[in-house]
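>>> okay, sequence plus prediction incoming.
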Amino acid sequence: MSELSPRQRAWLEVSPTAIEANCRLLRHQLAPGCQFMAVVKADGYGHGAVTVARAALRGGASSLGVATLQEGLELRTAGIEAPVLILSALRSPEDLSCCLDGRLMPTLSGLDEAKTAAAIAAERGTDRFPVQLKLDTGMARLGGEWQEGAGLVQSIRALPQLELVGLYSHLACADEPDDQLTQVQLQRFRSVIEALPDGGRGLCCHLANSAGTMQSPSLHLDMVRVGLALYGQAPASHLGRDLPLQPALAVKARVSLIREVPSGSGVSYGHRFVTSRPSRLAVIGIGYADGVVRALSGRIEVLHGGRRLPQVGNITMDQIILDATDVDDLTVGDIVTLLGQDGSERISPEEWSTRCNTIPWEILCGFKHRLPRVEI
């Protein structure tokens, strides 16, 4: 995290307190003994993985989920010792070897990967390489076939160098209001556990993402894997209505220039917006190279003094332009809020995602590293 310079043009504000509070709030929805994995992949959904991981662990998370080996190693370099599961596939011996060195748990999708991991552990003279097995119950992405799940578990357990600590799958449609697949996936997953001679004793079995966690306690099993909700965003409007999640990120920028233009002036590339009156335009030092999606051009507002100011013209690489004609007190150097709270007004990632036909996850993960993250 960075210190904010008074000359900084734009930045993200991240609240570790909000992340910690969200973690505690969500944990209270779980049955006693159900663990909480904080998913901090994609640099903590753009919030800063190390900051998020530390806040979530303070809030009671027992483990962390990342997408890549590099993300896991970043946490270890920062001194974070909690269990870390790599949720994507690692197939090369070199990556699995780094995983063992970094005390990171790889995800296996089949017996071939398990044998490779076991051979690496044997070369190192270790008989404890913790791994987890993923099954495909309906996502058609990573994971072994669920119909072969019980056999895979037993085959991996037969490899003495490996310690199979977890069995999991991923929900495909849990955030859909008319979802029926989730119960099918749950039944498939449970059938694998029930087919094991010991009923899965000693395995941490997990299925629920944020939507699954908020949808039904029946999906919680031994652990939940929470991403979006940890950052204060509900994965769907029908989920979490009674949960006071706290958004953990705000996007702010400074006014770099104010100019007066006559009626009929074209604004920005392509002149997609033309002023219909003498106008006062404010140039803000943030653009699509920072993560303000160009498809939002002319579709968003920013906040100043609790009021909304429309963004006009095409969003450019490094600047956006606001129509400040009706705001007399906006001056050069003032701070405006693109995402977050100002007075009684709030602009959410969901508002942006709805306006450019995407999802809040993509909005949050899209902010680039030339925008410093500042803890508040």
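Ah, there it is.
>>> when you work out contacts or count neighbours from here on, use the C-alpha atoms and nothing else.
OK.
>>> quick check: residue 51 touching residue 17?
No. Assessed by CA atoms under 8 Å, residue 51 is found out of contact with residue 17, at 10.4 Å.
>>> residues near residue 162, how many?
23 (other CA atoms under 10 Å).
>>> quick one on the thing from earlier: looking at residue 51 and residue 17, which is more packed in?
Neighbour totals were compared for residue 51 and residue 17, and residue 51 leads with 21 against 18 (other CA under 10 Å).
>>> ok, longest strand in the chain?
Longest strand in the chain by number of residues, with DSSP state E as the criterion: strand 249-261.
>>> list the buried residues for that strand?
For strand 249-261, burial by neighbour count (16 or more other CA atoms under 10 Å) applies to 249-256, 258.
>>> before we move on, which element is the closest residue to residue 368 other than its chain neighbours in?
Using CA to CA, 6 or more residues apart in numbering and skipping the chain neighbours, the partner closest in space to residue 368 is residue 290 (5.0 Å). Assessed by DSSP states H and E, residue 290 sits outside every helix and strand.
>>> list the contacts for residue 290?
Counting by CA atoms under 8 Å, 6 or more residues apart in numbering, residue 290 makes contact with 317-318, 366-371.
>>> which of these count as buried?
Buried by 16+ other CA under 10 Å: 317, 366-367, 371, out of the contacts of residue 290.
>>> quick one: which of those is nearest residue 157?
Closest approach to residue 157 among the buried ones among the contacts of residue 290 (CA to CA): residue 366, at 40.0 Å.
>>> what number of residues lie near the nearest residue to that closest one once chain neighbours are set aside?
For residue 366, ignoring the flanking residues on the chain, the nearest one in space by CA to CA, 6+ apart is residue 291 at 5.0 Å. Counted by other CA under 10 Å, the residues lying close to residue 291 total 20.
>>> okay, now the one to match up with it:
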Amino acid sequence: LSRAAGTAGLDIHIEVDTGMARLGLPPQALEAFFRLVRQYPNLRIRGLMSHLAHADDPQAPQNAAQMQRMATAEAVAARLGVDLTWRHVLNSGGLLCDLGAPRELVRCGLVLYGAQPAVGRSYTDLRPAMRWTTRAVALRDVPEQTPVSYSGRWRATRKSRLATLPVGYADGFKRHFTNRAHVLIRGQRAPVVGAVCMDLCMVDITDIPGVTYADEVVLLGRQGEEVLTVDMLGAWADSFAYEMLCSISSRVPRHYVGAP
């Protein structure tokens, strides 16, 4: 790293493993590491960081333990004369749950999407930053007992009207949504029926009269008085909000609105 930094030098941040067991130095190794880095004058330690493993649960005792280990690491740096410009521990959950002093930096992720980062808490000031929409590519009436999609995992219990949507698990609309998820059409919920395919899925619009190809279909977001949150999608997929937001594939077109 020192050779790569060259004569210009490099400002570096050191991660401390305070309880995540993912990356970073164990606290007991910090003093020796700081002394080692002093042998390379072109490497300047400017930051110290860690990451909370339980930030989504403000009641977890591990949070206080990790913050204490971080404070101990900061004390080691101060004792050795390491001039820390930046210290950062808190992520979205840690910041909103007030799990400790925010120090000079915070690393917000999920809240940038307006999603809720903590178990059992709702922050009403958060506004979702994205919607996911599509439109039907086929509308059809099917008789009672018609099997739908692969393996016939849903069968019409009455004469039904279905809409086929051009979205599937290759887009991030999970296979787990089969017979579990809903979409919004004309301000009403329409259940996903039959197995979600790679590029397509079907929804039951029998109880939503007048649906046309021009109607917007909401997969994530608000339509009228109804809303589908990323937490709902996560629950339908036996997953959680973070994975759902990361799973929307690159082939789904993005349209950025409201930017300055």
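Perfect, I can see it now. Just so it is clear, the structure is predicted and the values come from calculations on it, not from any experiment.
>>> mind checking the TM-score on these two?
Here the TM-score for the pair of chains, by TM-score structural alignment, normalised by the length of structure 2, is 0.93; 256 aligned residues with a CA RMSD of 1.6 Å.
>>> circling back: what's near enough to touch the alignment partner in structure 2 of the residue nearest to residue 366 of structure 1?
By TM-score structural alignment, residue 291 of structure 1 lines up with residue 172 in structure 2. Applying CA under 8 Å, 6+ apart to residue 172 of structure 2 gives the contacts 244, 247-249.
>>> next up, the contacts around residue 69 of structure 2.
Per CA under 8 Å, 6+ apart, neighbours of residue 69 of structure 2: 18, 27.
>>> what about the aligned partner of it in structure 1, distance to residue 219 of structure 1?
Residue 69 of structure 2 maps onto residue 188 of structure 1 when the alignment is built from TM-score structural alignment. Here residue 188 of structure 1 is placed at a distance of 12 Å from residue 219 of structure 1 (CA to CA, to the nearest Å).
>>> and stretch 260-278 of structure 1, which stretch of structure 2?
So stretch 260-278 of structure 1 sits over residues 141-159 in structure 2, by TM-score structural alignment.
>>> just the helices in the stretch 251-376 of structure 1 please.
Along the stretch 251-376 of structure 1, the segments classed as helices by DSSP state H, counting those that start in this stretch run 349-355, 360-365.
>>> ignore the last one, the stretch 1-150 of structure 2
2-5, 30-37, 61-79, 92-96.
>>> save the ones you listed as CSV, and put in distance to residue 240 of structure 2 too.
Formatted as CSV, those follow (distance: least, CA to CA, whole Å):
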stretch, distance to residue 240 of structure 2
helix 2-5, 40
helix 30-37, 35
helix 61-79, 21
helix 92-96, 14
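>>> give the aligned equivalent of residue 59 of structure 2 in structure 1.
In structure 1, residue 59 of structure 2 lands on residue 178 (TM-score structural alignment).
>>> re earlier: redo the helices of the stretch 251-376 of structure 1 as TSV? Include mean neighbour count and distance to residue 146 of structure 1.
Formatted as TSV, the helices of the stretch 251-376 of structure 1 follow (neighbours: other CA atoms under 10 Å; distance: least, CA to CA, whole Å):
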stretch	mean neighbour count	distance to residue 146 of structure 1
helix 349-355	17	34
helix 360-365	18	28
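>>> nearest to residue 322 of structure 1 among these would be which one?
Closest among the helices of the stretch 251-376 of structure 1, using CA to CA: helix 349-355, at 16.3 Å.
>>> give me the contact list for that closest one.
Outside helix 349-355 of structure 1, the residues within contact range by CA under 8 Å, 6+ apart are 296, 299-300, 339, 359-360, 362-364.
>>> so residue 115 of structure 2 sits against residue 126, correct?
Yes. With contact defined as CA under 8 Å, residue 115 of structure 2 and residue 126 form a contacting pair (6.9 Å).
>>> which one's more surrounded, those two?
Higher neighbour count among residue 115 of structure 2 and residue 126: residue 115, with 23 against 13, using other CA under 10 Å.
>>> out of the helices of the stretch 1-150 of structure 2, which is the most enclosed?
With neighbours taken as mean count of other CA atoms under 10 Å, the helices of the stretch 1-150 of structure 2 reach their highest mean count in helix 92-96, at a mean of 22.
>>> which residues of structure 1 does that one align to?
Under TM-score structural alignment, the match for helix 92-96 of structure 2 is residues 210-214.
>>> what's the mean deviation for the matching stretch versus structure 2?
Once the two are superposed, stretch 210-214 of structure 1 sits an average of 0.8 Å from its aligned residues in structure 2 (mean CA distance after the TM-score superposition for structure 1).
>>> from the buried ones among the contacts of residue 290 of structure 1, pick the one nearest residue 239 of structure 1.
The closest of those, once distances to residue 239 of structure 1 are taken by CA to CA, is residue 366, at 23.7 Å.
>>> what do we get in structure 2 for that closest one?
Residue correspondence to structure 2 (TM-score structural alignment): residue 366 of structure 1 is matched to residue 247.
>>> equivalent analysis for residue 146 of structure 1, please.
In structure 2, residue 146 of structure 1 lines up with residue 27, judged by TM-score structural alignment.
>>> is it true that that match touches residue 18?
Yes. Using CA under 8 Å, residue 27 of structure 2 makes contact with residue 18 at a distance of 7.1 Å.
>>> okay, these two: which has more neighbours?
Using other CA under 10 Å as the criterion, residue 27 of structure 2 and residue 18 rank with residue 18 on top: 28 against 17.
>>> now do the same for that one: its match in structure 1.
When structure 1 is aligned by TM-score structural alignment, the residue opposite residue 18 of structure 2 is residue 137.
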